[in-house]
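Peer 1: below are the sequence and a predicted model for it; my questions follow.
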Amino acid sequence: MEATTNRLLRNAPDFARLFNHFYGSRVASKFEQLLTDHLVIAADLVNAAKAGNSQAAAVAEKRWYTNADEIVHFLNCINPYWTSKHMREMWYEHLALTKAEAVARLNKDFEEDIAIFDKIEKQALMMADSFSNGIIRQFCL
């Protein structure tokens, strides 16, 4: 769990470095914090579920969706081509898939875990395309 969490936490500064090129350090830093929060909350949710603490898991899941809404709002404010509706759909799908994968793994249903991971990979690539398309439209067209 620790190794996975540490690896995932590297995503936030990686995104920040990219965002810095287009939006400057203040925006990059804010996005890095929002994404770090997203990843930490996910770890809290998994840890609560793993411990069988359904109340703590429910609280973490609510915080996770609130954080997703904050990310969506932030992204739409910096790039009008990242519409709130589309971004929210993507982030919510990401959360649902990630939760389903964690549940499958905790239940030791490794075939389902792998199947969901494949969906997550495809969905992440679609999210990357949406980010790229928004940047292209904002800065190159």
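Peer 2: Right, received. Where do you want to start?

Peer 1: okay, CA-based contacts and neighbour counts for the rest of this
Peer 2: OK.

Peer 1: quick check: the gap between residue 93 and residue 126.
Peer 2: 11 Å (CA to CA, to the nearest Å).

Peer 1: pull out the buried positions in whichever helix or strand residue 133 is part of.
Peer 2: When elements are assigned from DSSP states H and E, residue 133 belongs to helix 110-139. Neighbour-count burial for helix 110-139 flags 112-113, 116-117, 119-120, 123-124, 127, 130-131, 134-135 (criterion: 16 or more other CA atoms under 10 Å).

Peer 1: likewise stretch 2-17?
Peer 2: With burial defined by 16+ other CA under 10 Å, the residues of stretch 2-17 counted as buried are 9, 12, 13, 16.

Peer 1: quick one: it to chain centroid distance?
Peer 2: Distance, stretch centre to chain centre, for stretch 2-17: 11 Å (CA atoms, centre = their mean, to the nearest Å).

Peer 1: try stretch 44-53
Peer 2: Offset of stretch 44-53 from its chain centre (CA atoms, centre = their mean): 18 Å.

Peer 1: buried sites along that stretch?
Peer 2: Per 16+ other CA under 10 Å, stretch 44-53 contains these buried residues: 44, 45, 46, 47, 48, 49.

Peer 1: okay, now the one to match up with it:
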Amino acid sequence: MKKFFSTFILFILLNTLITPIEVYSIDNKNILTTSSVTLKSDERKLWIDHVLWTRNFIISDLSSLPDEDFILQRLLKNQDDIGNSISPYYGEEAGNKLSELLREHISIAGQVVDAAKNNKKAELDKYNTLWYKNADEIADFLSKANPNLQNTELKNMLHKHLELVTDQAVARINKLWPADIEAYDTGENHMIHFSDIISDAIIKQFPEKFR
């Protein structure tokens, strides 16, 4: 009997390791497989890195720190990583296009921060306009690639992201440290939500890849 019990336990353990993990939602209607959980986790990491390295760049740029160029290169790598993350679903050309749009997003962000730092309102208005236009182009690109993504929702989410990045820069320029920290924390949570929107849409569009 003891031998039978041990064999049974071993069978259960092996079956658990071999069988794909399925995580049920609260309403038991939606199942998250191992592959879908991995996608959501990976996307969250990428977009958290996006706000993290953007913050580091703002700090380095405003303070003219010697690590500014190194931080910028790491930030730009993140844009390539995000583009690469959609290539398995939409192809390399689409991944490169998203990276290009996101690199432009970072380039304009640097100009916005510099204009704010030097109190050049005309330049700030100019680059802010370009920044929001770029955000709309990102939303247009993603919503065209995936019909489960609503264009208006993406634009609102990206506009809020720009607003929170601006809040950080303005707070640091004015040495309002609690406001700076609050803007970053809010921005991080905001982009986690954004990444989940992207992941959920991909899973819905390509269900065969996440069974």
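Peer 2: Yep, it's here. As the structure is a prediction and not an experimental result, all values here were calculated from the model.

Peer 1: nearest to residue 55 of the first structure, of the buried residues of stretch 2-17 of the first structure?
Peer 2: Residue 55 of the first structure has its nearest neighbour among the buried residues of stretch 2-17 of the first structure in residue 9, at 25.0 Å by CA to CA.

Peer 1: what's the counterpart of the closest one in the second structure?
Peer 2: When the second structure is aligned by TM-score structural alignment, the residue opposite residue 9 of the first structure is residue 76.

Peer 1: just give the closest residue to its match, not the sequence neighbours.
Peer 2: Of all residues not flanking residue 76 of the second structure in the chain, residue 103 sits nearest, at 6.1 Å (CA to CA, 6 or more residues apart in numbering).

Peer 1: okay, now that neighbour: neighbour count?
Peer 2: Residue 103 of the second structure has 18 neighbouring residues, counting by other CA atoms under 10 Å.

Peer 1: repeat that for residue 27 of the first structure.
Peer 2: Other residues lying near residue 27 of the first structure total 17 when counted by other CA under 10 Å.

Peer 1: how about the one 4 residues further on?
Peer 2: Residues contacting residue 31 of the first structure under the criterion other CA under 10 Å number 22.

Peer 1: now check the second structure for the residue matching residue 66 of the first structure.
Peer 2: In the second structure, residue 66 of the first structure lines up with residue 133, judged by TM-score structural alignment.

Peer 1: could you pull out the helices in the first structure for me?
Peer 2: 2-9, 11-23, 25-50, 54-78, 84-106, 110-139 (DSSP state H).

Peer 1: post-alignment, the fourth one versus the second structure, mean distance?
Peer 2: Spelled out, that is helix 54-78 of the first structure. Compared with the second structure after fitting, helix 54-78 of the first structure deviates on average by 0.5 Å (mean CA distance after the TM-score superposition for the first structure).

Peer 1: and the gap between the match of residue 66 of the first structure and residue 205 of the second structure?
Peer 2: Distance from residue 133 of the second structure to residue 205 of the second structure, by CA to CA: 27 Å.

Peer 1: next: residue 47 of the second structure.
Peer 2: Separation of residue 47 of the second structure from residue 205 of the second structure (CA to CA) stands at 21 Å.

Peer 1: ok, residue 139 of the second structure next?
Peer 2: Shown here: residue 139 of the second structure relative to residue 205 of the second structure, a distance of 17 Å by CA to CA.

Peer 1: ok, now residue 71 of the second structure?
Peer 2: Distance from residue 71 of the second structure to residue 205 of the second structure, counting by CA to CA: 35 Å.
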